[in-house]
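Undergrad: Compute the structure for the input listed below.
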Amino acid sequence: MPPEGSSSARRTLGEKLRALRKRAEVSQAAAARVLGISPQTMGRLEEGLSARSASDLYMNTLCNLYHATDDERRLILALACETRVTAQRGGGWWQSHLDRVISDFDRYTMLEQQAIRVTTWAVILLPVLVRTPDYCRAVAWTDTPNAPTDQIEERVQRQLKRQARLDDPAFTTEIFVSEAALREEWGGPAVMADQREHLTELAHRPNVSIRIVPFTTRNHIGALLGSFSLLEFPKMPKSKMTQPPIVHIEEHVGDLYLERAHEIARYKSAITELRNSA
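TA: Here you go, the predicted structure:
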């Protein structure tokens, strides 16, 4: 039976539940016994394959068992609610940046850590995975000019920490960059000069591909699209099922996650055209 609803919601919930269980040093079989379900069903819940087990009763029971904090409990219940709602309407999800601030939870970062491949089309802003610290800082100050310095630095450090993903040889990223993203002077000429040199260095890594779509390219599909990333995932360890890909689109007020097969197909087609144009 195929998984129900939003795979983004289900797998995020499953990952958080697995992390809480391991922290509490509770076996998967023991957690299943407390819920009165089979170990196989518990495994499906943690692998993001089931929305049916994401009831508030089950979630509260697991939070009690795992000694979750109040904030962790609120997050688990919110993810469970999202899982149930998207199961009813067939997938996809919008996450407001305000929701992220309130919950202090970044869904995209968790998905990026799970992904085995990320393909990105960058129109104006370079992807976080390839930014220099000064570039991150310039974007952060532009986005929130009135924020305290320590908050800006915390945001920069979180972004730089994500770049450790590039050190995993099993992870690959393919990045298509509009010429506009290289000409936009975030932080000034010196910062951009360092950023362009950094891109050149990263492009020599065997698991990193960075290609440019110049202004002179005519009638390319990227001109009709905003920035996006296609995340692809490995097989799950127990079920051996391949997790479906997700397209992530970041907007000023929130993030859009697309998961329906026809949506993914459209973006994969666009990536093929970008390869021919870059």
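
Undergrad: okay, CA-based contacts and neighbour counts for the rest of this
TA: OK.

Undergrad: so the residue nearest in space to the middle of the chain is in which element?
TA: Nearest to the geometric centre of the chain sits residue 108, at 2.5 Å (CA atoms, centre = their mean). Per DSSP states H and E, residue 108 falls inside helix 107-114.

Undergrad: Grab the nearest non-local neighbour of the residue nearest to the centre of the chain.
TA: residue 248 (7.9 Å; CA to CA, 6 or more residues apart in numbering).

Undergrad: Surely the one you found is in contact with residue 263?
TA: No - the criterion here is CA atoms under 8 Å, and residue 248 misses it with residue 263 at 11.3 Å.

Undergrad: tell me, how many neighbours does residue 31 end up with?
TA: Other residues near residue 31 come to 19 when the count uses other CA atoms under 10 Å.

Undergrad: The strand or helix carrying it packs against which elements?
TA: Element membership of residue 31 [criterion: DSSP H and E] is helix 28-35. Counting contacts by 3 or more CA pairs under 8 Å, 6 or more residues apart in numbering; DSSP states H and E, helix 28-35 is packed against helix 39-46, helix 56-65.

Undergrad: how about this one, so we can line them up?
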Amino acid sequence: MSYLARRSVGRRLRVLREEAGVRQGIAASAAEVSQSVIVRMERGLPTRVGTIHIKALLDRYGVGDEEQRESILAVVQLVRQARKARPRWWDAFAASLSPEEIERIELETEARSMSLCGATLVPELLRTADYQRATARALYPQDTVADIARRAEITEHRWKSLRDNDTRLEVYLLESALRQPLGGSEVMADQLTYLAELGELPNISIRIVGPEAGSHIGLHLGNLVLVEFDALLSGGQPEPPIVFLPGLPQDLCLDQDGQADRYRDAVAGLSRIALPQDTSRTRIREIASDYQT
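TA: Have a look, this model is predicted:
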């Protein structure tokens, strides 16, 4: 919960600062920290800011409502608790993961639901090991066999975490992505058979957007992941969603206020045109059979 809670604290304090008309430099002076610390904190990045600094900022921003102050301080406490949480499965892979990748994994563990859109490829979390190796060889040509195996192992742990947390997955796949013969016919047949099996799980919905849909938003989206959350505190508002856009050299994370809105609307648009789940499973199995002939 560390990154999600830090992000929540930073967002709330930034809003309060802007409403109070206080510049970041003035806020830094009030808390007796550098301006760069305020910048990092408002972005949800790690800092050494403690409760005494947060209280000083709340005073400077004129926040006198005790309930509001206690709510923010309660989330600060969640950040402190998360720092002490050990061990975490990804600690064993720390040398292979960037800070951004670790933050993404943390967010996935806290997700209430995730919407995965695959316009050109099967989403990473739903790939078989062979399909993952085929994509990794093209995406990371400098990687050794051991590097690729480690990436696949990390993805397997991410999937297990989502399954154990009973995270709801809504998956939308363009049929054209399933007809791209990545890794060869045998790899594709196994991948599609695996997708059909996943679609029978109670917490996963896999739906196909076929060519009969005509012109639609999915043709312009590319691959994306929309992550949605519950409230951090009982009775509070859900945390704002985050969007990840796969790319090079790393995935783009859209986590600022309002950035996910258009993508949430796009996912809703796909939901309206995608085939029903049962029909989608039948279509997936039919394409798998094509690869087997």
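
Undergrad: picking that back up, comparing residue 248 and residue 263 of structure 1, which residue is more hemmed in?
TA: Neighbour totals were compared for residue 248 of structure 1 and residue 263, and residue 248 leads with 21 against 13 (other CA under 10 Å).

Undergrad: Touching stretch 232-244 of structure 2 from outside, list them.
TA: 5, 8, 71, 75, 224-231, 251-255, 257, 259-260, 263 (CA atoms under 8 Å, 6 or more residues apart in numbering).

Undergrad: where exactly do the strands run in the stretch 1-150 of structure 2?
TA: 111-118 (DSSP state E, counting those that start in this stretch).

Undergrad: hmm, back to that, report the separation between the equivalent of the residue nearest to the centre of structure 1 over in structure 2 and residue 177 of structure 2.
TA: Residue 108 of structure 1 maps onto residue 104 of structure 2 when the alignment is built from TM-score structural alignment. Per CA to CA, to the nearest Å, residue 104 of structure 2 is found 24 Å from residue 177 of structure 2.

Undergrad: Same check on residue 100 of structure 2?
TA: 27 Å.

Undergrad: which residues in structure 1 does stretch 121-129 of structure 2 align to?
TA: Counting by TM-score structural alignment, stretch 121-129 of structure 2 pairs with residues 125-133 of structure 1.

Undergrad: what distance separates the matching stretch from the middle of the whole chain?
TA: 15 Å (CA atoms, centre = their mean, to the nearest Å).

Undergrad: mind checking the end-to-end distance for it?
TA: In stretch 125-133 of structure 1, first residue to last residue: 14 Å (CA to CA).

Undergrad: How is the residue nearest to residue 108 of structure 1 classified with respect to secondary structure?
TA: strand (DSSP: H, G, I helix; E, B strand; the rest coil).

Undergrad: That one matches what in structure 2?
TA: Aligned counterpart of residue 248 of structure 1 in structure 2: residue 244 (TM-score structural alignment).

Undergrad: element containing the aligned residue in structure 1 for residue 260 of structure 2, please.
TA: Superposed on structure 1 with TM-score structural alignment, residue 260 of structure 2 falls opposite residue 264. Residue 264 of structure 1 is part of helix 261-277, with elements assigned from DSSP H and E.
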